[in-house]
Each structure stands twice: as C-alpha cells, then as structure tokens.
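1. Everything below, folded, please.
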Amino acid sequence: MHDQYQGGTIVIRELLHNNLRQYGMVAALLLIMLLFQILTAGTLLKPLNITNLILQNSYILVLAVGMVIVIITGHIDLSVGSIAAFIGAISAILMVQLHVHPFLAVILCLALGALIGAWQGFWVAYVKIPAFIVTLAGMLLFRGLTLVALEGQSIAPFPNAFQQMSSGFIPDFFGGESLHIFSLVIGALLSLIFIYREVKNRNKRMKYDYNVLPQKLFIAKIIALVAVINVFTYILASYKGIPNILVILFVLIAAYTFVMNKTVIGRHIYAVGGNAKAAGLSGVNTKRVTFWVFVNMGVLSALSGMIFAARLDAATPKAGTLFELDAIAASFIGGASAYGGIGTVTGAVVGGLVMGVMNNGMSIIGLGIDWQQAIKGLVLLLAVAFDIFNKNRSS
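-> A predicted model of the protein is given here:
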C-alpha cells in the first residue's frame, strides 16, 4: 500500500514537473476568473458575458494558434494584424462592392492569405532574411495596402450569411425555450468522447508500462473535467446556445493539436525550433518547414481578419491594430519558449483566454485602458521571466 502511494506521488510529481507551465497557466486562468467574478459581483460568468468573451477574443485565438507554431520554429511574425486588416478590406470589396458570393469570397481571401504567407516565408526560409525584419516590412506594407484598398474609409455592411460566421449561433433542433437543449446534448456527447479517449489513452499507456495517474486521481480528473464541460455548455445554453465561431475555434484547436502532437510535420516543426542544424542533419527539410509555417500563418491571419470584419460588420482602416502583440503575448503566456522548440496550441489558447478574461474583467470594473495596457505588459514580462527561470533551473 505504501509503495503504491509512493509510486502515485512520483507519477504526480513527474507530471507536474513536465507540464509545470501548462498546468500553471490553467490554474492562473481559473484564479483570474474567480478574482474577477468576485470583483465584478458575479457579472463575469453570466451567460451573456461568457458568450461575449468568446466572440470578442475569437480572432485573437485564431492568430494565437498560428503564432505559437511560428514561435516554436524560432521565428516571430509582426505582420499578422496588418494582414488581417488587408484581408478584411479585400473581403469587403469582394462581397459589398462586387457582390461576390460569401462562400467564394472566403475561399479567395484564404487563398490570398496563403499567398501572402508564401511571400514572407520565401524571404525568411530561402533568402535567410530574419523573420523579424521580413514581417516588420510586411506589417508596414499591408497596413499601407489596406489604406489604399479602403481609400481611408470603412466599407459596410456585409451580407448576413457572412456575418453569421462571427455573430451567429447553432440553431436549437429540439426547440428549447428557456434553455438551448441542443447545446446541452453537445455537452453530453463531448463528455462521452472525452471519457472514452482518456480511458483508451490510459489503457494504452499501462499496456506499455508508462507512468499513469493513480486510479482515484484519474477518476477525480475525469469527474472534474466532465463537470467543467457540462457547466460551460449549460451557461451557453442559458443564453443563445453555442456560437458558430466556437465551433470554428474547436475544429481549429483540435486539428492543430493533432498535427503538432501526432504527425511527422508536427515533429519536424518542433525539431526545427529545438535545433535547426541538428534537424537538417537528421534529414528534415528545414527551409520547407519554415516556408509552410509562414503560409499557414498567412491563412490564419486571413481567417482572423474575416472573423473580425464579420463581427464589426465593416472593414475599417484601423482594423487589426495590435493584433500581433496580443497573439504573441498569448503564445508566450501560454507556455511557448522565447528560444523556440517549446509550446503547445492548447497553451496558446489558454494564454489568449487569460488575456481576454483580464481585458473583460478590467473593463467591467471600470479600469482605464492605460492601466489595462500596463498590467498586460507586466503579465507578459512575468510569463517570459518564468520561462527563463525554468530553463536555467533545468540546465
């Protein structure tokens, strides 16, 4: 019995040590939410405000997914906000002025984002110009092109079908009145899928004699996370249900998490960020990996720009301002290393949520934008300092 307890303690200690940054940020997010729930007298976690949090931060979370991959490879992208603004302007010209069908316009804009990413990726990967310089030039270039395309004025309104991407909700197929029943059903289904995957992964790890959580802790973890899933869907169901943008975010996070954790290209990205020379000697085409990482960033910048334009129902010259800094901050706060080679998609999303909850909570309690910026800057500095501290301690 004592040996079993001691073994469980060792497993927990190893898990905490190996995932300290990720667990730490999840704990920080929960504490920040609890703090602002108290300071806002319960306003933060009201169904309407939770839905607004998702809608307000969706375009930053999309950028954070791409940015963390760029940072993992050891690069940075300062142009994402300007690209988002430029693509938003192009989408408005296509749909509002040229009356192109929204679906076709979205496809064209994503393709244009890929081309922009390929343009920047070429200079970084093949010409070997530092990404900081290339994307700084891109930030200026595409901000200027946005002003040229819009001629200094906003273009609005977008077709309703396009607006629904950012502000629409999944319909309730069960016809619920006070509660959105379909959202509750989705929560139950997600819970079953989560339990199945966790049990399957645990059995697989046990089969190959890997360390796993003790059974009681494993059950407690399952119960806690299933409760979180269902409480979250209940809160959404109490308002209008699951927003369309949340479905897009869920698909993106799941897809990119799978790619980074389970595929060859994901391992190559981590290898390039960890040690590009060693990766090259191991047979990894480092130039091609870097090139496609920037192409991917261009596509996600385009998607972010369209989400923002759809939410605003207008393309404006000021769109995308400081988006790049929010995405970079989300990535670092979520556990990405300033040295490259370390980071996760889910960590970047958690980092983005930390920033989003802080913005929302500080706005509700009436804190000025000046103090908001100062506090966010301090949080970012502490997150990176924590990364440096961990790196020095482990070495």
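
2. contacts and neighbour counts: CA atoms only from here.
-> OK.

3. so how far is Leu16 from Ile71?
-> Applying Cα to Cα, to the nearest Å, the value for Ile71 to Leu16 is 24 Å.

4. Which of those two has more residues huddled nearby?
-> Each of Ile71 and Leu16 has its neighbours counted (other Cα atoms under 10 Å); Ile71 has more, 25 against 14.

5. and that one, what is it in contact with?
-> If you count contacts by Cα atoms under 8 Å, 6 or more residues apart in numbering, Ile71 has them with 273, 331, 336-338, 340-341.

6. Would you mark the buried spots in whichever strand or helix holds it?
-> When elements are assigned from DSSP states H and E, Ile71 belongs to helix 47-72. Under the neighbour-count criterion of 16 or more other Cα atoms under 10 Å, helix 47-72 has 47, 49-51, 53-72 buried.

7. in stretch 129-149, what counts as buried?
-> 131, 134-135, 138-139, 142-143, 145-147, 149.

8. that's a helix at Asp77, yeah?
-> No. Residue state for Asp77 (DSSP: H, G, I helix; E, B strand; the rest coil) corresponds to coil; a helix is not indicated.

9. tell me the contacts of it?
-> Counting by Cα under 8 Å, 6+ apart, Asp77 has contacts 67, 70, 131-132, 135-136, 324.

10. would you list the residues you listed in JSON lines and tack on distance to Asp172 and secondary structure?
-> As requested, the contacts of Asp77 are exported to JSON lines (distance: Cα to Cα, whole Å; DSSP: H, G, I helix; E, B strand; the rest coil):
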{"residue": "Met67", "distance to Asp172": "34", "secondary structure": "helix"}
{"residue": "Val70", "distance to Asp172": "38", "secondary structure": "helix"}
{"residue": "Ala131", "distance to Asp172": "46", "secondary structure": "helix"}
{"residue": "Phe132", "distance to Asp172": "46", "secondary structure": "helix"}
{"residue": "Thr135", "distance to Asp172": "43", "secondary structure": "helix"}
{"residue": "Leu136", "distance to Asp172": "45", "secondary structure": "helix"}
{"residue": "Glu324", "distance to Asp172": "36", "secondary structure": "helix"}
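
11. Please give the structure of this sequence too, so both can be compared:
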Amino acid sequence: MGELKEVFSQNIRRFGMVIALIGIAVLFQILTGGILLTPLNITNIVMQNSYIIVLAIGMTLIIITGEIDLSVGSVAAFIGAISAYLMINLDMSVAVAVILSLLAGALIGAWQGFWVAYVNVPAFIVTLAGMLIFRGLTLIVLGGRTLSPFPEGFSTISSDFLPDLLGGGNLHLLTMLLGGLAVIVYLLNELKLRRDYLKYNYNIISFPLFLGKLIAISIIILAFSYILALYAGMPNVLLILLFLIIGYSFYMNNTTTGRHIYAVGGNTHAAQLSGIKTKKVTFWVFVNMGVLSALAGLIFAGRLNAATPQAGNLFELDAIAAAVIGGASLAGGVGTVVGAVIGALIMGVLNNGMSILGIGIDWQQAIKGLVLLTAVALDMISKNKSK
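-> The predicted structure follows:
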C-alpha cells in the first residue's frame, strides 16, 4: 500500500486525468440513464472527437516547445474547402486530392514556422494572423457557400467501419481479434520495457503492481473492443487515431529528435548550448501542426460530407484545452501524447453528456471554460508545491 501511494504521488497529474475521465463518464452514465456508455454512443464519441484528438496531438508538440497555434481551426476549414474544390469542382481523384491537401497543410505550417523560428515573431501573433488569413481564404474558396457532396469513397475515412471479414453476425469478430492483438502487443512491449529498466538498474514498481497494471489495462482494451464490436465494429478513423497515437508516442519518447522537442521547451538557451538546432526544431513542429490540421480538416469535411465556411470554429480552443487538461504545460517542456488524448476524451465526454441532457451550447462553453481553468490552476498549484 505504501508503494502504491508513492507511485500515485509521483504520477498524480497522470492518474488525476484518468480518474477525472472515469468520474465524468460514471456521472453522465447515471444522469443520462445509461445512454452515455451504450455501444452506439461510445462509437459516436470516438467519431465526433476524432479531429479534435488529431489536433490535440499536434498542439501538444507545439505547447511542449513553449509555443502556441491559434490558427488550427481556420487551417482545417481552409484545407476542407481546398479538398472540396479539388474533388467536386475539378473532379480530381480522392487519393490525389487528399495528398495535395496534406501538402498544402505542410506548406501552411512551414509558412508559419518560418516566421516563428527564423524571424522571431511571437507564435501568438503569427498564428493569430494565420487564423484571420485562412478563415478569409476559406470564404473566398467557397464563395461563402457550402460545397457538397464529396465523391463516394471520401467519407469512408471518417464515417465508415472496417468490414467484418470473419462474419461474426451481431458481434464484430474482426474488432475483437484486433483488440486481442492489441493486448498481446501491449504486454510484449511492457515486458520488454521492464526488462530493459532492470538491465540498466532503473527504479521500477514491484512485480505485483506491475502485474495489476497489465491486467487492468488489458481488461480496458478488451472491454472497449467488445463495446465497439457490439455496434458496427471499429471505425476507420479509429485506425488513423491509433496509428497517430502509437507513432507520436514512440517518436516523443524513443527518438533523439523527440527528446530535442522537450529540451527546446524546457530551456531553449541550454538546448542551444548543447548543440540542438532549436530554430529547426521549432520550424518542423509547426510543419507537423500544419499537416495534422489538414488531416483534421479532411476528417471533419468527410464526416459532414461537405465543406462549410463555419467549419473549424473554435477547434483551436478545444485542441489547446485537450492538451492542457492532458498535462501539457503552457510554460513548455512538459506533456505527453497519451495525456492529450485523455484530455480530448474528457472534453468529448463532457460535450456528449451535456448534449444528451439537453444542456444548451451556452452552458456547455461556460462549463468547458471552467474545466480548462481548473486544469491550469491545478497544474500551477502542483508546480508551486514541488518548488
């Protein structure tokens, strides 16, 4: 019990996020009469918040470097408009239009990253200007009107599900199989990490706690897979999210350039003295944010099956809130991809639960603002205590 308390105290922010997510889910499950955690609604939560999760991953990297990006909602809307123009007006193939749209996002990120990294214009000003520029360009491309529908096949990115190749009937067996494979990969990875930590004499938790952790997370993965399998199986967009979460988590934790991002945010001057090309790191983080903003815009447009002038409204605030609630520090140098995903899910469950209860958008925005303020306040209190 003493070791458990010590582990909790050392990871209080991480455990706090998970406990908050579980607590909010349980609360709304009770208030909604059991609707929140039905297979249909859980699938809807994943699909409705997919683009926010994509943005939150990129925003976390931006915040870790000590910067901010206020333009992601406008960039997502602009890329959605560009993709619609290419596919609907120019009759371009879906694959080519998607590739060109992602490249356009990279160019936008490079444009903003250049001003921030090499001209030393504050990111707040650069991305505030970008928010206005790309919102205006969205209106120009669309002519102030909604452009739809997209060609058949484009919406499969964000609205369709993996076909059940195993023919499970009412239970999507392919989803269950993928869940089982995910558990196996997770267990093998955790065992490898523990073996490596023991090899290099790192401090690790006792084997009983380690075993309990493995069992708990494996049960969660299998339960989530089972819930998805009861409805229509795994959404296509969830595969994209899993690829991004695993890929970016590995990149930030296990690569030299990933650690450079933390170093730049932690202490830019010290990072420069140690030989890190801080301007280059900042530049490429903004390029990455541009690509992820473009991807989020494509997912959102595919879900609506339309490009609208109002798309992307307040996406930047949702992305920043998800990253900060997930543990990223606005001072830089702190944050995780998984934390950002948990933060996005907290915001998503709040939105979904309040919508089911019929709470108006006015109160939803006010409550989300209070949640964000509370998360930042707790972060500051925790830092002050550690000092």
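
12. For the two chains, what TM-score is obtained?
-> Once superposed, chain against chain, the TM-score is 0.98 (TM-score structural alignment, normalised by the length of the second structure); 387 aligned residues with a Cα RMSD of 1.0 Å.

13. if we can go back for a sec, turn the contacts of Ile71 of the first structure into TSV, including secondary structure.
-> Listed next are the contacts of Ile71 of the first structure as TSV, based on three-state DSSP:
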residue	secondary structure
Gly273	helix
Ser331	helix
Ala336	coil
Ser337	coil
Ala338	coil
Gly340	coil
Gly341	coil
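
14. So for the second structure, the centremost residue is which one?
-> With distances taken as Cα atoms, centre = their mean, the residue of the second structure nearest its centroid is Ile53 (2.5 Å).

15. Tell me how far the alignment partner in the first structure of that residue lies from Ala271 of the first structure.
-> Here Ile53 of the second structure is matched to Leu61 in the first structure, going by TM-score structural alignment. Computed as Cα to Cα, the Leu61 of the first structure to Ala271 of the first structure distance reads 24 Å.

16. and what of Gln153 of the first structure?
-> For Gln153 of the first structure, the distance to Ala271 of the first structure (Cα to Cα) stands at 45 Å.

17. Looking at the two, which one has more neighbours?
-> Ala271 (23 against 13).

18. residue contacts, that one?
-> With the criterion set at Cα under 8 Å, 6+ apart, Ala271 of the first structure makes contact with 73, 279, 341.

19. same thing but 7 Å
-> Counting by Cα atoms under 7 Å, 6 or more residues apart in numbering, Ala271 of the first structure makes contact with 279, 341.

20. That one: helix or strand, and which one exactly?
-> Ala271 of the first structure belongs to helix 264-274, assigned by DSSP H and E.

21. For that helix, buried residues please.
-> The neighbour-count check on helix 264-274 of the first structure (16+ other Cα under 10 Å) flags 266, 268-274 as buried.

22. for stretch 279-290 of the first structure, same thing?
-> Buried, per 16+ other Cα under 10 Å, within stretch 279-290 of the first structure: 279, 284, 286-287, 289-290.

23. which residue in the second structure lines up with Ile222 of the first structure?
-> In the second structure, Ile222 of the first structure lands on Leu214 (TM-score structural alignment).

24. for Leu104 of the first structure, same thing?
-> Looks like Leu104 of the first structure aligns to Val96 there (TM-score structural alignment).

25. Please apply the same query to Ala41 of the first structure.
-> Using TM-score structural alignment, Ala41 of the first structure sits opposite Gly33 in the second structure.

26. One more: Val284 of the first structure?
-> Using TM-score structural alignment to pair residues, one finds that Val284 of the first structure aligns to Ile276 in the second structure.

27. Find the nearest non-adjacent residue to its match, please.
-> Nearest non-adjacent residue to Ile276 of the second structure, counting by Cα to Cα, 6 or more residues apart in numbering: His260, 6.9 Å away.

28. ok, the aligned residue in the first structure for the one you found to Ile72 of the first structure distance?
-> Superposed on the first structure with TM-score structural alignment, His260 of the second structure falls opposite His268. Per Cα to Cα, His268 of the first structure is found 11 Å from Ile72 of the first structure.
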